[in-house]
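*Asks:* missing the sequence, but the structure's below:
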């Protein structure tokens, strides 16, 4: 097949269909041989997807013998080789985690305990790399770190201890390297009778490069390189002699391989003479990717490029405003390709983008063939197991309980409907009245008060979750066993046997395999706390993938960057071309820095960038290419990928080759898809006239007078002035807002507790109490109330400290006017004259002053309202004074009010006092009558957000009023609602 006296290192240029050309070349070279000779050919390929495509291409040629198609990564599976048994990767990582745990115990400043498994994973990866690159432990120990920081000296010391312990461990990399060595020895004495080829690999890893050396030495051994740039000048090849400056170049791997094989660039021959789709574009891309030290060649070689308008005629550039717009534009391109029968592939390392594109394609019932599958952590079983692991060692909260109970896999057997109903009722109870940390007793008490089948269900939940917060540090196997038992019990529900739907379908099978693997290897893991086990499980499940059997569209693919070598697509979309995504930033190495890696002959971080650059160079050479990026993400503006940036800069700098014009045309072609994406999001002409799809107007509902509230509290008068719609929703529609599911201490909770403390302080005041004793009693009561009312330890400490700071200010105001606090047995209420309405409520405190008049006091944990605010809307104490003056407090009778005071107990010593006169009382009485009389008319609407103090104020009913579809500057649209609805009336009546 090959002439032993000639070079047998072949290559194909970027853009060619590598598998198709490989198959065609094989068939052409074997044409003179008998048919069975093809069966004697052995071809090692780099990926399983490449092998599948090669098989398909051979099958398309008709009935024939196939060569032996093997994978480079499967050399260690050859049964003829004498290899030690493989040590499972998880076992090795757990063993390392135990050692690293001791390191963190001795040096806690090195890393947090939560990073335990990540550190063990990175250490195992480092040892794998050392095996693959043939770097010994002694080489790491011999590194000179005297000029580095103390951190690197400590890690080197640790590596000096650890690496010998695992030097003989039979991991995947060591077995692969041992397999290559044994094959090379066998071939040296007994060369294969048939041709042996390695195709599709760049030799970027040490073991693979060693195998390529062994194949190259065979009489009939050959290498077929992908994406080799035949247009690279000799000077550029010579400049790539230093990995520190050239590692990130797409062709550097080939320069490194040439050095290993002892050949020059001109020794690499074309495998086929087939030209790439567009040689002119390849020249442009090649020049744009020159290594940084030789980019001055842009000035020399740039003028020699062909006309850039023709070179980029099949190249488009999408610069979307957001990732969503980018995903929709790509989805439209793929939809168009599906409709026209074009084979199209989206190539991107951004899994978020690929998922968004998949979701957008779903509207047209197009399911792409996604090479990466779905992350196990985002599948239903993966999420369920993450939720249940988070319960271990933690105090049960309302939101964590409901998160698990509402998961579709919980009680996924025959009792699912009853479980869903009871979960909904329990959520309403927990949102409305808590507690924030429900206990077994709370669940059973709630269920016992019901008259349905809640008690057995609540007892099951209580028994299943009992004692989870008291898990001690223990062997890893115990955590795994309890985690699985807990998960299966919750998934089974009240069914007597089984585990519900937890372990079914592809995702469930993958999740079960993870749990079984973890259980098998757990004895090697030492002891873990519950929190450390949760971190370990999160790290493991995040690495899992699920490949579900689906009937994908035959012509629409989503590939990772490695699949760019497979090619075969007429249209290629390079998505997510932003720096940090493509190329991905190198992962930080906590064990060796860049300089130490260089001295130890390990791979530099730029290697991954160089591999991505090589994939990019191959993908952009496809017949038709669309480059895509989002100019802004959710946080800030993005930076274009360095390769795209170079390409645009090079084109902009070649006006004599129409570079600027060509770039503008590329953007114009991309803008068409962006315009189409915007059009898809816009309503059609028919939708614009559909009243169901029109933006809502600012509401001002006008219910019947009979439905309007006959009484309101003092605090709700302010709400009626500022946001009347909230009164309508709560007291007419009877919609009460629910507390958030995740309960946390907020300003309202603090206000309730502070008022309770001050009320108890006043009611239990002894005679002749000194100020020091009063202060001590106040803080003692605060500790008692906080312990009773707040389940949040941090909030208790914080609020007690704040009350301690405000105590002196409160005590000063408490004794300032010499009043005596009055205790009221009944709540104040005042019926308005000639109106079917009652005002009710009681101020925080009423003092009787020495002259017999009243002093009304309200405590504010925030800032106290100033006089202008009280005049316009903060009328709580002013109206309370009106009530007291008119006998609204039955225990006191009609009483004169001397003053009202708002006492702030927040960060500043805030006090706002107002002297009460007959004129003030008369003014606010008449305003109250006018306000209530107005809202007791049918034509007065309850306007949404009528006069808020802050427009950012989050109202409880904003979603109901459709705020956001209308603006604060919009006029309200009144509308009669209720049984006698009669249509809209003039806006003025609503305002």
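*Replies:* The structure has been received and is ready for your questions. Here the structure is a predicted model, which is why all the values come from computation and not from measurement. Numbering: from 1, shown residues only.
*Asks:* Please count neighbours and contacts with C-alpha atoms only from this point.
*Replies:* Will do.
*Asks:* what residues are up against the residue nearest to residue 396 when sequence neighbours are not counted?
*Replies:* Nearest residue to residue 396, sequence neighbours excluded (Cα to Cα, 6 or more residues apart in numbering): residue 437, at 5.8 Å. Neighbour list for residue 437: 395-398, 791 [criterion: Cα atoms under 8 Å, 6 or more residues apart in numbering].
*Asks:* and if we set it to 6 Å?
*Replies:* Counting by Cα atoms under 6 Å, 6 or more residues apart in numbering, residue 437 touches 396-398.
*Asks:* Tell me the one of those residues nearest residue 166?
*Replies:* The nearest member of those to residue 166, counting by Cα to Cα, is residue 396 at 41.0 Å.
*Asks:* what's the distance between that closest one and residue 496?
*Replies:* The spacing between residue 396 and residue 496, counted by Cα to Cα, to the nearest Å, is 25 Å.
*Asks:* Give me the more crowded residue out of those two.
*Replies:* residue 396 (20 against 9; other Cα atoms under 10 Å).
*Asks:* ok, that one to residue 442 distance?
*Replies:* Between residue 396 and residue 442 the computed distance is 12 Å (Cα to Cα).
*Asks:* okay, now residue 217: neighbour count?
*Replies:* Look at residue 217: counted by other Cα under 10 Å, it has 17 neighbours.
*Asks:* Am I right that the residue nearest to residue 396 sits in a helix?
*Replies:* No - read with DSSP: H, G, I helix; E, B strand; the rest coil, residue 437 is coil and lies in no helix.
*Asks:* Below is structure B, check it against A:
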């Protein structure tokens, strides 16, 4: 068909490209055939719905060119994102039809200011981040109003508001901003909303073309006219002497009853309204002359159209099935379902793996292209991860929030470190960023940063200021072999704190621009490496450019916001960074794409995978407008939320009609059953009605991707393994242990293997709050200092309790107990102190005096088969009794072992400490037999304290007997592990297990707990 023939039909001139046809390819082929002269083709204007569709159309034209050299293309312009500086909106008089558009970020700032002012007037306060979040919702409502060209909101009367429930009345008050404050502010700025400007420009172009038709041909292709201003322009284009509109997938075969029943949720809704505007009959719209869908494509389109038939007209389904068979043959449904398959996976992980296999299979055929289309970004990310196992890198067109990218996260970590200058956790997070270099080579610097974290930044919080942080690194304990590196650690801290100074030196409330400038300076200083300036690193790449744009916006467009504290600025930056998506640039994989439904409009490929077809996902659930109820939206003239379902249904129908389509869904998500998408459910219902029991087989893919997905990680053979049971050589086994480790050795040999043979140490969490361990250490330290201060007097001073409480306060602060909890902890300690003072007074009057306090002792046992074995102990306290015997006392703030545990050698600490004392292992302590073995429990709880002896017959030789039994048991235990065949099992005695062990995860204790008999357990 020639150019003249294309425009021979009377206006309005509307065509349709049937669903299933490669829209852009057929459009390019038709225009190339209608305008074979390249110079004439270059004068054709093509209005595409989106920029992505425009780029894809240009690629379709380029693919038609024969031979080398550049190709002349028509002028392709997007309707959905117009620019007044580009043709066909030139010359400049069209730009004068609308003021410049306010930038999205500036609008968010301005709206946040108005929201904050409204909250202040109401006697409430709102953080900057909260106001910005609410401003984003308000901006979307403003865009809805502008898109639908709602000018008069008088319908939103006080009567309507009064009829709303209480939670809606509060939200409706924000409409005052839209009705009065926001228009007034835009007028002051001389700007307008982006959506309103688009509508004004489209209306202006429609008026100009209506009055002065362009000389060159104009083709509007791919738009459905869902935007009123765009529908007006399409109507004008269809009536131009050389104009035509090409609709995507108009159902010209729908009967009149079904057409009348088309509602907001139907794929044809927008085009029905557009054709009504032009006073055209949908059945009279011709197909694009160069569209040649085959019989299979036509059958597929008919079946999909019937599956999505309006609900009111589904009573005619059986008649329509018969009609399809009558018109296209008995095998029409089988022909329509050829190339269409369904995968119903048990969970999203299996769905993603099956999709990845289908994508990977496409690459086996040279030149074939595949597209994954899904609105489920989590599923898209899963697929991208699965593809990485095949060495295929994909980009998600939806991108990622700026806050989740390295530059965005780097900025937030800088702010966290500046907001909380005494926090080791904030500093560790900052050091983990790959962008931090401190002027050095990042690879070498990382080793020093890891050592700094390991030795200086773990454990209790350093403090609340940079000075306390530095002092913590300067004075903290280091192993002797690490001491020479302390200067290096201090240098790293100093360089970091200097770089953060632009932020930390500002105080109180500051303008956003001041915080943004300080943040940029700090980021560039911290990011500088040995070869490149910090700006070259932190602002590089797509994410870096987006981060730079965001900071630039806070520098130049945030005047509307009031002065903020650093905390409020951080919240505002985080809120805007979360809302700003960083999308990959055009390119990516040459044959595979991951797209959302919007990006996939008009796109075609050899294989299309439509994934996430569950109700609430695709289509998405109806969003709740935080400001307008459905009734208020209707009164205001806004479209019903269900209109989005119609657009989504059209996207699905267009894609589902392509030659090879795989539909996927998960039957369960997070263990909960899901409901199939309404479109999928209707398609399955129609297929089963037409094909009966053969429907499921017809929709089953030729390749069983789910079976392949299961086999992908299925081992070729299974090897049974037993629970960890290491047997190191005897010479590697420990020959010295503290008495506290003997209990661990008896209960959990694997822990001794991990700690004393593998030399593995648990790492404290950074900024670890003071807990039971710190409380216990503080109580021990306070009791030690207090008892030493008392000397050996038989009477306690009158202020003994006050002294102990004073020592307790100091010890709690040293242990890192925060000031805000000190009152509660000190009250607890005072209760314990009263008990301890009373107990001490009673003992001293009876002649029991402390002999040694917090002293170390040791004893070497020479009768073990593997050679000498040394045991060590740190005695909390050993008292001399009037009869010359020794009382072994151990302080406990938590649960003390029972006598049964002690007698069963599961708590041998006191007995073995007594053994060391009896053998003279404690310096300054005479050799004496034990008199009593006492746990002094002083936790300050409901029972403030208790002296619990594990000796049942005081005054007898029971303590000495227990001591000798413990020695014999220890020799037996040492002898057992001097046998090279003895294994270090993880908590083998089920009756005497610890609820938690530092090395349980290495021994996979929880995993083996469900496999009785596998771990060599003993009773």
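*Replies:* Yep, that arrived. Bear in mind the structure is a predicted one, so any value in this text is a computation, not a measurement.
*Asks:* that older thread, adding distance to residue 16 of structure 1 and secondary structure, write the contacts of residue 437 of structure 1 out as TSV.
*Replies:* As requested, the contacts of residue 437 of structure 1 are arranged in TSV below (distance: Cα to Cα, whole Å; DSSP: H, G, I helix; E, B strand; the rest coil):
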residue	distance to residue 16 of structure 1	secondary structure
396	59	coil
397	58	coil
398	58	helix
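*Asks:* Adding distance to residue 837 of structure 1 as columns, could you present those residues in TSV?
*Replies:* As requested, these are exported to TSV (distance: Cα to Cα, whole Å):
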residue	distance to residue 837 of structure 1
396	46
397	42
398	40
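*Asks:* just curious, which of the residues you listed is nearest to residue 702 of structure 1?
*Replies:* residue 398 (38.5 Å).
*Asks:* Tell me where the stretch 451-600 of structure 2 has strands.
*Replies:* Under the criterion DSSP state E, counting those that start in this stretch, strands of the stretch 451-600 of structure 2 are mapped to 581-582, 592-595.
*Asks:* Can I get the ones you listed in JSON lines including distance to residue 172 of structure 2 and mean neighbour count?
*Replies:* Below are the strands of the stretch 451-600 of structure 2 laid out as JSON lines (distance: least, Cα to Cα, whole Å; neighbours: other Cα atoms under 10 Å):
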{"stretch": "strand 581-582", "distance to residue 172 of structure 2": "29", "mean neighbour count": "20"}
{"stretch": "strand 592-595", "distance to residue 172 of structure 2": "36", "mean neighbour count": "23"}
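*Asks:* so which of those comes closest to residue 986 of structure 2?
*Replies:* That would be strand 592-595 among those, by Cα to Cα, at 47.3 Å.
*Asks:* For the closest one, name the packing helices and strands.
*Replies:* Contact here means 3 or more Cα pairs under 6 Å, 6 or more residues apart in numbering; DSSP states H and E; on that basis strand 592-595 of structure 2 packs against strand 370-373.
*Asks:* how about the strand it packs on, aligned to which bit of structure 1?
*Replies:* The counterpart of strand 370-373 of structure 2 in structure 1, using TM-score structural alignment, spans residues 344-347.
*Asks:* Mind reading off the mean deviation between the matching stretch and structure 2?
*Replies:* Overlaying structure 2 shows stretch 344-347 of structure 1 at a mean distance of 0.9 Å from the equivalent residues (mean Cα distance after the TM-score superposition for structure 1).
*Asks:* So which bits of that stretch are buried?
*Replies:* Residues 344-347 are the ones in stretch 344-347 of structure 1 that count as buried (16 or more other Cα atoms under 10 Å).
*Asks:* what's next to it, contact-wise?
*Replies:* 556-561, 569-574.
*Asks:* Closest to residue 132 of structure 1 out of those?
*Replies:* Closest to residue 132 of structure 1, out of all of the contacts of stretch 344-347 of structure 1 and judged by Cα to Cα, is residue 561, at 22.4 Å.
*Asks:* What is the equivalent residue in structure 2 for that closest one?
*Replies:* Here residue 561 of structure 1 is matched to residue 597 in structure 2, going by TM-score structural alignment.
*Asks:* Can you tell me the SS state at residue 762 of structure 2?
*Replies:* With three-state DSSP as the basis, the three-state label of residue 762 of structure 2 is coil.
*Asks:* what about it, neighbour count?
*Replies:* Residues contacting residue 762 of structure 2 under the criterion other Cα under 10 Å number 8.
*Asks:* how close does the residue nearest to residue 396 of structure 1 sit to residue 790 of structure 1?
*Replies:* The gap separating residue 437 of structure 1 from residue 790 of structure 1 is 11 Å, by Cα to Cα.
*Asks:* Surely residue 963 of structure 2 and residue 911 touch.
*Replies:* Yes - applying Cα atoms under 6 Å, one finds residue 963 of structure 2 in contact with residue 911, separated by 4.7 Å.
*Asks:* Looking at those two, which one has more neighbours?
*Replies:* Using other Cα under 10 Å as the criterion, residue 963 of structure 2 and residue 911 rank with residue 911 on top: 28 against 24.
*Asks:* quick one: whichever strand or helix holds that one to chain centroid distance?
*Replies:* Element membership for residue 911 of structure 2 (DSSP states H and E) is helix 909-918. The chain centroid and the centroid of helix 909-918 of structure 2 are separated by 54 Å, computed with Cα atoms, centre = their mean, to the nearest Å.
*Asks:* mean distance, the helix or strand following that helix to its aligned residues in structure 1?
*Replies:* Using DSSP H and E, the helix or strand that follows helix 909-918 of structure 2 in sequence is strand 930-937. With mean Cα distance after the TM-score superposition for structure 1, strand 930-937 of structure 2 departs from structure 1 by a mean of 4.0 Å once superposed.
*Asks:* ok now strand 930-937 of structure 2, how far from the chain's centre?
*Replies:* Per Cα atoms, centre = their mean, the centroid offset for strand 930-937 of structure 2 relative to its chain is 53 Å.
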